[in-house]
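Visitor: Predicted model, plus sequence, below.
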Amino acid sequence: MKKIAIKAENISKQYRLGEVGTGTISHDLNRFWSKIRGKEDPYLKIGEANDRTSKGSSDYVWSLRDINFEIEQGDAVGIIGRNGAGKSTLLKLLSKVTKPTTGSFKVNGRIASLLEVGTGFNPEMTGRENIYLNGAILGMRRAEITRKFDEIVDFSGVERYIDTPVKRYSSGMYVRLAFAVAAHLESEILIVDEVLAVGDAEFQKKCLGKMGDVSKGEGRTVLFVTHNMASVKSLCNKGIFLENGSKKFEGDIAQAVSLYLGGDVSGLHKKTFNSLEKEGVFKLNSISLQSKGLNENEPLFENVKIDLLTDIDFIVNDVENYHITYHLYNDIGEALFSFCDSSNNLLKKGNNRLCCIFPENFFQSGNYSLALFVIKDKKKSVFSEKDIITFTVVDGGRELGVYMGREPGYIKPKFEWLNLSAL
């Protein structure tokens, strides 16, 4: 049985909008009077969800609300969500930069945090001095830090500047040294916010490799916040998806990423449109993916044929000059390929119900999205819509003795093979 590294119980964090402070004197007196009587803070009842896109009526917002989760020792957990979802707030609470409004954490082990460029660094001190300062803050003995010192400097790649005050470092040099310190000192839990985006591509790759080693090789726990879904899927085995301060999903990282990218783990693969049209050209009614014998609420299996149905009305007279093109994307937003109705005279004026058939065992299990294009004269796009529909393909099972797990890649084309020596 694995040991619990972090347990969050009813974690909430409330902030007051506007000027810094808790509010007026009357607010403070009300809080004080409620505390004397043993009652709840009255302003905990009036906060609103942290939706940055809408204007609310309250001066108080919940950056996080009733967050509960358990993270086991050795897990690599990706915390994902859109801007303002509460990711950085959660990490700051875990790192004890700020206190939760309600709830508590139970943490087994020391935490090393890298929340923003230069966290915990004294700009007037040299890189060498800051390594020892950070190590002391994390509870390391000087002998421990000295033992790791050369390894930290080598990893950071800033050896030439190690005796220079860090205020003269670039932001990339700052984050190089800060990550090297956090990753190499002997803490049981490593927390990394989106600071790796400051580093160059070579250093980002190096950092991801080190975090993988920390989690898989050394058995330490890693919490990773990023908007790079390729990185989070390659590094993490579990995910927590936050939205407007609430936890929407906790579990397998692939499902968490699917929800973040707008997918649906329930299996619904039909989208109806009421007003999606290009005036005078077409009106799109619906797009759906389905398999024979299954309804639209059931998942799509990899080992059966999948039909892509496009219901579209063409209004224009010269409809023969138009065609439909789709681009297929994987769950991290990479374009896999494009396909179109290249047959002449396939489209006609009025209603068209187009069916594109994907053969069985074409897709690997995973999450996908489609972009739709309406093309005129084979060169001009008159309409385009990315992520017009998302869908999930699940493992259909394989014959006993053949299954070896999910193969790499996203599609499984069947090519023709010949043995020329037998001909």
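Guide: Received the coordinates, thanks.

Visitor: From now on I want contacts and neighbour counts done on CA atoms only, so please keep to that.
Guide: Will do.

Visitor: center of this protein, which residue is that?
Guide: Centroid-nearest residue in the chain: Ile80, 3.9 Å away (criterion: C-alpha atoms, centre = their mean).

Visitor: tell me the contacts of it?
Guide: 87, 225-227, 239-242, 256-257, 260 (C-alpha atoms under 8 Å, 6 or more residues apart in numbering).

Visitor: can you tell me which of those residues lies nearest to Phe415?
Guide: Set against Phe415, the nearest of those by C-alpha to C-alpha is Val257 (31.2 Å).

Visitor: want to compare, so here's the second one:
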Amino acid sequence: MTSGRQRHISIQVENLGKLYRIGQGAQASYQTLRDQISRFAAQPLRWLRFSKDSNGIRRNEEAFHIWALRGVSFEVRQGEVVGIIGRNGAGKSTLLKILTRITVPTEGRVDLWGRIGSLLEVGTGFHKELTGRENVYLNGAILGMKKAEIDQKFDEIVAFSEVERFIDTPVKYYSSGMAMRLAFAVAAHLDPEILLVDEVLAVGDAAFQKKCLDKMEEVGRAGRTILFVSHHMPSIVRLCERAIWLQDGQIYREGPAHQLVSEYLTEALGTTPSREWPDFYSAPGDEVVRLLAIRIRNNRGEVTDTFDIREPVGIEMEYVVLEGGYTLHAGFSLHNDEGQWLFASLDTDTEWDGKPRQPGRYRSLAWIPGNFLAEGTMIVGPSIRTEDPEILHLYEPDAVAFQVTERPGLGPSSRMGFVGHFPGIIRPYLQWETRLTDPNPWNGRSSFQTGPFR
């Protein structure tokens, strides 16, 4: 490998595999010698039953093995921020543990260029008997930093972690949140060339999560390499240029983060931008009205499940009125992936306001304007109700879903260049007017004069 190649690649993984052995045979090595002798005396033949599997690995027939990773190969270049996604058990955490040399691979190799900072779980790398202060210096020394370098960063680390009062208390007395804050502060502030983070959002309050994401963005802008594992898809889209999707211990897909997140939500989590019920009588509804379809469309008329925050989102409903004479309103509810109700909307078309519907097939389309929703997964529940008397004919919760992302470089949004967590469950782009009313307000005045815009 040439030196020029080494300068441009931070992480290189080739044919990586990790085998775990599970069962009584796998656990025998953890028993005492006395236990093993007793088991051998009681059942002498059980220790002779060995076989070779398809990979040539000799094992006890009572045990079985599982490949947590198999045949994983990829490269991460210097300054890239790459997300690792996949369902529980896909091999994400095992991969990071191999990269940090906590776990030894069964096969393959990993080459890393640069100093590594990692946060794999609460307090990883901390010595429980040492104080927070001592652990900061211990972790810095493990990273190869000199004491003077750690001294320079120490106050910043402690301020970020918000554990000043307990910095000289042994870590074993920390709550999980305190340990997480200090662990992240150490990992992110000691100038690693490569930062590995596993579910940093799993512990901590909203303010701490915001600080973590802000810091990771700062580290990424500084040209560091970040490998970020998370189940929180908006964070993956926001932080990562590229993503790798692990499934059953193998790379299933990789590509641009926003595109891969859309595919993941659709395929792995079962979200879909379109549902149809072609049979009238099995479709949601009653003897008055039945829902035939609901679709999420963009402004080009395409059915899609991924929208930039600036794009309008079309909610299209098709339904059949079976019995005339009812004043009907199509509508929908919108929730985010945290279960928060964002809003509900009913058909506002004045042509049908207060008018009974005749039997037939109908199509209703509502547009959510761009620069209105925040990032995240949005879940749509279509409904149709009668106005007077109030009758709910159908409501299909969680019928379809779509993803809102905010990609850089696509024009202005309400974020206006602000980095970090942007609060709120909606994000309207409001019209502001700002002007200079007095270029020299201190010119002989003791107070300011204010007035309305004209």
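Guide: Ah, there it is. None of these values were measured; they are calculated from a predicted model.

Visitor: TM-score of the superposition?
Guide: Laid over one another, the chains give 0.72 as their TM-score (TM-score structural alignment, normalised by the length of structure 1), with 382 aligned residues with a C-alpha RMSD of 4.5 Å.

Visitor: ok so, going back, could you find the counterpart of the residue nearest to the centre of structure 1 in structure 2?
Guide: Alignment note: Ile80 of structure 1 maps to Ile85 in structure 2; criterion TM-score structural alignment.

Visitor: and if you look at Thr98 of structure 1?
Guide: In structure 2, Thr98 of structure 1 lands on Thr103 (TM-score structural alignment).

Visitor: Tell me how many other residues surround its match.
Guide: 13 (other C-alpha atoms under 10 Å).

Visitor: A strand includes it, no?
Guide: No. Applying DSSP: H, G, I helix; E, B strand; the rest coil, one finds Thr103 of structure 2 to be coil, outside a strand.

Visitor: Ile66 of structure 2 versus the closest residue to Phe64 of structure 2 other than its chain neighbours, what's the distance?
Guide: Leaving aside its chain neighbours, Phe64 of structure 2 sits nearest to Ile22 (5.4 Å; criterion: C-alpha to C-alpha, 6 or more residues apart in numbering). According to C-alpha to C-alpha, to the nearest Å, Ile22 of structure 2 and Ile66 of structure 2 sit 8 Å apart.

Visitor: the helices in the stretch 101-250 of structure 1, which residues?
Guide: Assigned by DSSP state H, counting those that start in this stretch, the helices in the stretch 101-250 of structure 1 fall at 127-137, 142-156, 171-184, 201-212, 229-235.

Visitor: Tell me which of those is the most buried.
Guide: Stretch with highest mean neighbour count among those: helix 171-184 (a mean of 23; mean count of other C-alpha atoms under 10 Å).

Visitor: So which bit of structure 2 is it matched to?
Guide: Against structure 2, helix 171-184 of structure 1 falls on residues 176-189 (TM-score structural alignment).

Visitor: quick one: what's aligned to Ala42 of structure 2 in structure 1?
Guide: In structure 1, Ala42 of structure 2 lands on no residue (TM-score structural alignment).

Visitor: residue contacts, Ala42 of structure 2?
Guide: Counted by C-alpha under 8 Å, 6+ apart, Ala42 of structure 2 has zero contacts.

Visitor: what's the distance between it and Ala187 of structure 2?
Guide: 51 Å.

Visitor: repeat for Gln431 of structure 2
Guide: 41 Å.

Visitor: likewise Ser235 of structure 2?
Guide: Distance from Ser235 of structure 2 to Ala187 of structure 2, by C-alpha to C-alpha: 19 Å.
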